[in-house]
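Asks: Generate a structure from the sequence data that follows.
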Amino acid sequence: MTLVAILSGAGISTDSGIPDYRGPGGLWRRDPEAEKLVTYDYYMADPDIRRRAWQMRRDSPTWRARPNAAHRAVAELEKRPGFAVRVITQNVDGLHQVAGMPDRKVLELHGTSRSVVCTGCHLRSSMEDALARVEAGEEDPSCLACGGILKSATVMFGQRLDPQVLSEAMAIAKASEIFVAVGTSLQVQPAASLAGIAAEHGARLSIVNADPTPYDELADELIREPIGTALPKLLAALRGPSGG
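Replies: So this is what the prediction gives:
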């Protein structure tokens, strides 16, 4: 059984219509103020920031997005005998699961935009229900259980990653025989360090990304082609006649 770890970043979802953050057309470049909407301290302190954040969530392209060929290729590899596939994703869009990856085999480092969490009592509920309340006229819906401030179940700027999720991700990186970093700049720590950890523990490291990354010199394979064609081709080669 070959353990294949996929570390995915925003670039894997751009073909699904979800813009990345730091690329030429990325959200932060187009609207630097948008970063405040996902910064914990600003969000908690300013009701106006929260109202704008709820509008951003309501209008998010995530709700129209469908998995693309790259997401589907990962899910297809997971179904093949001889491969254990684990996805470690920096994305919050849930498209790996929509494509068919079992939820338990996807580690969401930065949480998920498909749920909301109360900052007071920590109760989780569905984003769909919260957005229905926004549509009905609540500009800043509060927790129905305790009245606390609700936020998406994502890791905002200024928040720590879940230590258990990060610990699991590191264990997978260390144990992986093949590690593919796809659509990530490998600049945001600690997620980026997973590529280095995998390489140090003997994994074959492939980096599929349009731009150079700080970990390129550790890679066995650098692919600059479009992700929607490059990743399916790479993963198909793993399943080839040699059996991996």
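Asks: From here on, just use CA atoms for contacts and neighbour counts.
Replies: Will do.
Asks: where do the strands sit along this protein?
Replies: Remark: strands assigned in the chain by DSSP state E are 2-8, 83-89, 106-108, 111-118, 124-126, 150-154, 178-182, 204-208, 221-223.
Asks: And the ones you listed: which comes nearest L166?
Replies: Distance to L166, taken as Cα to Cα, is lowest for strand 106-108 among the strands of the chain, at 8.5 Å.
Asks: buried ones in stretch 101-110?
Replies: M101, V106, L107, E108, L109, H110 (16 or more other Cα atoms under 10 Å).
Asks: is it possible to export the strands of the chain to CSV including distance to P214?
Replies: Output for the strands of the chain, formatted as CSV (distance: least, Cα to Cα, whole Å):
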stretch, distance to P214
strand 2-8, 15
strand 83-89, 18
strand 106-108, 22
strand 111-118, 24
strand 124-126, 36
strand 150-154, 25
strand 178-182, 12
strand 204-208, 11
strand 221-223, 12
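Asks: Of all those strands, which one comes closest to I18?
Replies: strand 111-118 (12.7 Å).
Asks: ok now do A69, which residues does it touch?
Replies: By Cα atoms under 8 Å, 6 or more residues apart in numbering, the residues touching A69 are G228, T229, P232.
Asks: which of these tops the neighbour count?
Replies: G228 (20 neighbours; other Cα atoms under 10 Å).
Asks: Run a quick check on that one versus N68, I expect a contact.
Replies: Yes - G228 lies in contact with N68 (Cα atoms under 8 Å); the separation is 7.1 Å.
Asks: if I look at the residue most central in space within the chain, how far off is E200?
Replies: Nearest to the mean C-alpha position of the chain, by Cα atoms, centre = their mean, lies N91 at 1.5 Å. Distance, N91 to E200, using Cα to Cα, to the nearest Å: 25 Å.
Asks: rewinding a little: possible to save the buried residues of stretch 101-110 as JSON lines with distance to L205?
Replies: Compiled in JSON lines, the buried residues of stretch 101-110 are given as follows (distance: Cα to Cα, whole Å):
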{"residue": "M101", "distance to L205": "22"}
{"residue": "V106", "distance to L205": "19"}
{"residue": "L107", "distance to L205": "19"}
{"residue": "E108", "distance to L205": "20"}
{"residue": "L109", "distance to L205": "20"}
{"residue": "H110", "distance to L205": "22"}
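Asks: Proceed likewise with the subsequent sequence, for comparison:
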Amino acid sequence: MKKRLVVLTGAGISAESGIATFRDSNGLWEGHDVMEVASPQGWRKNPELVLDFYNQRRKNAHEVRPNAGHLALVELEQDFNVRIITQNVDDLHERAGSSIVMHLHGKLFESRSTLDERLIYPMKGWELNIGDKCERGSQLRPNIVWFGEAVPMMEKAMEEALKADVFLVVGTSLVVYPAASLVDFVPDEAPIIVVDPNLPYMRPRPNLHLFEEKATTGMEKVKQLLREKYL
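Replies: As a prediction, this is how the structure comes out:
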């Protein structure tokens, strides 16, 4: 039976494919204060701005490709039961070929009703505009978990962390909560591996492996470590 490798990924793995991260520029995201384009208040104040912002994110995501970091996680499915929990809203893990991907913060290529959050629709193109409505006649919004909103997938993510035989963190600074708290649910006997050019603080524990590298290069070392030590 394959060991369960639970992976938490963040903006760093997508950045190497060319997807911008707002934390690179003092909280500005493509020139916008994040609260203007990624909060319920911003949506109420200027829905046109919010829709245009995410239209541009989708257009950008259409133009980029999965990188070696994404592909390494797919390759690890040969030896491990890989479960990806991602803070990213893009679909690069799926496009790379990963089998099980849980999106904590929503999905860029989905819209949802502003009247009933259970009404979710896949998007084929990149544009969502004022006047695009759900079946109940309300405006559609991006199916993204904005700042100040609950994270509906968090409970399932905690359950995955509790079941991990190995827990891998790739491309995240572990400062965005509640996602960052997932490392606290990992069993004490399970190894934790962290890959990021700016390593977050991790409390000392047995079998803690830190790689101060980008996802693309660091994942090559992780593959080697996993196969030599944890298969």
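Asks: Can you pull the TM-score for these?
Replies: The TM-score (TM-score structural alignment, normalised by the length of structure 2) is 0.88; 226 aligned residues with a Cα RMSD of 2.2 Å.
Asks: re earlier: just tell me which of the strands of structure 1 ends up closest to Y40 of structure 1.
Replies: strand 150-154 (9.3 Å).
Asks: What span of structure 2 is that closest one aligned with?
Replies: Using TM-score structural alignment, strand 150-154 of structure 1 corresponds to residues 140-144 of structure 2.
Asks: ok so, going back, show me the one of the strands of structure 1 that comes nearest W63 of structure 1.
Replies: Comparing these by Cα to Cα, strand 111-118 comes nearest, at 9.1 Å.
Asks: Around G100 of structure 1, count how many other residues there are.
Replies: When neighbours are counted by other Cα under 10 Å, G100 of structure 1 comes out with 17.
Asks: per the alignment, it corresponds to what in structure 2?
Replies: Match for G100 of structure 1 (TM-score structural alignment): G97.
Asks: how close does the residue lying closest to its match once chain neighbours are set aside sit to E30 of structure 2?
Replies: Nearest residue to G97 of structure 2 in three dimensions, chain neighbours excluded: V74, at 6.0 Å (Cα to Cα, 6 or more residues apart in numbering). Distance of V74 of structure 2 to E30 of structure 2, given as Cα to Cα: 30 Å.
Asks: quick one: which of these two has more around it?
Replies: Taking other Cα under 10 Å, V74 of structure 2 and E30 do not tie; V74 has more neighbours (19 against 14).
Asks: contacting residues around the more buried one?
Replies: Contacts of V74 of structure 2 (Cα under 8 Å, 6+ apart): A96, G97, S98, S99.
Asks: do M44 of structure 1 as well
Replies: Contacts of M44 of structure 1 (Cα under 8 Å, 6+ apart): R50, I149.
Asks: quick one: the longest helix along structure 2 to strand 106-113, angle?
Replies: The single longest helix within structure 2, with elements called by DSSP state H, is helix 47-63. Counting by axes from the mean of the first three to the mean of the last three Cα atoms, to 10 degrees, helix 47-63 of structure 2 lies at 140 degrees to strand 106-113.
Asks: Pull out the buried residues from helix 47-63 of structure 2.
Replies: Quick answer for helix 47-63 of structure 2 (16+ other Cα under 10 Å): P47, V50, L51, D52, F53, Y54, N55, R57, R58, A61.
Asks: same thing with stretch 216-225 of structure 1?
Replies: Quick answer for stretch 216-225 of structure 1 (16+ other Cα under 10 Å): D216, L218, A219, L222, I223.
Asks: Now do that stretch: distance from first to last residue.
Replies: 15 Å.
Asks: Then stretch 60-71 of structure 1?
Replies: 19 Å.
Asks: So what's the residue count around E16 of structure 2?
Replies: Neighbours of E16 of structure 2 (other Cα under 10 Å): 19.
Asks: I meant to write V170 of structure 2 there.
Replies: 28.
Asks: who touches it in this structure?
Replies: Applying Cα under 8 Å, 6+ apart, the residues near V170 of structure 2 are V7, L8, T9, G10, G12, I13, V194, V195, D196, A215.
Asks: let's see 10 Å
Replies: For V170 of structure 2, the contacting residues are 7-13, 69-70, 86, 193-197, 211, 213-216, 218-219, by Cα atoms under 10 Å, 6 or more residues apart in numbering.
Asks: of these, which stay in contact in structure 1?
Replies: Using both residues aligned by TM-score structural alignment, their matches' Cα atoms under 10 Å, structure 1 keeps these contacts from the contacts of V170 of structure 2: 7-13, 69, 86, 193-197, 211, 215, 218-219.
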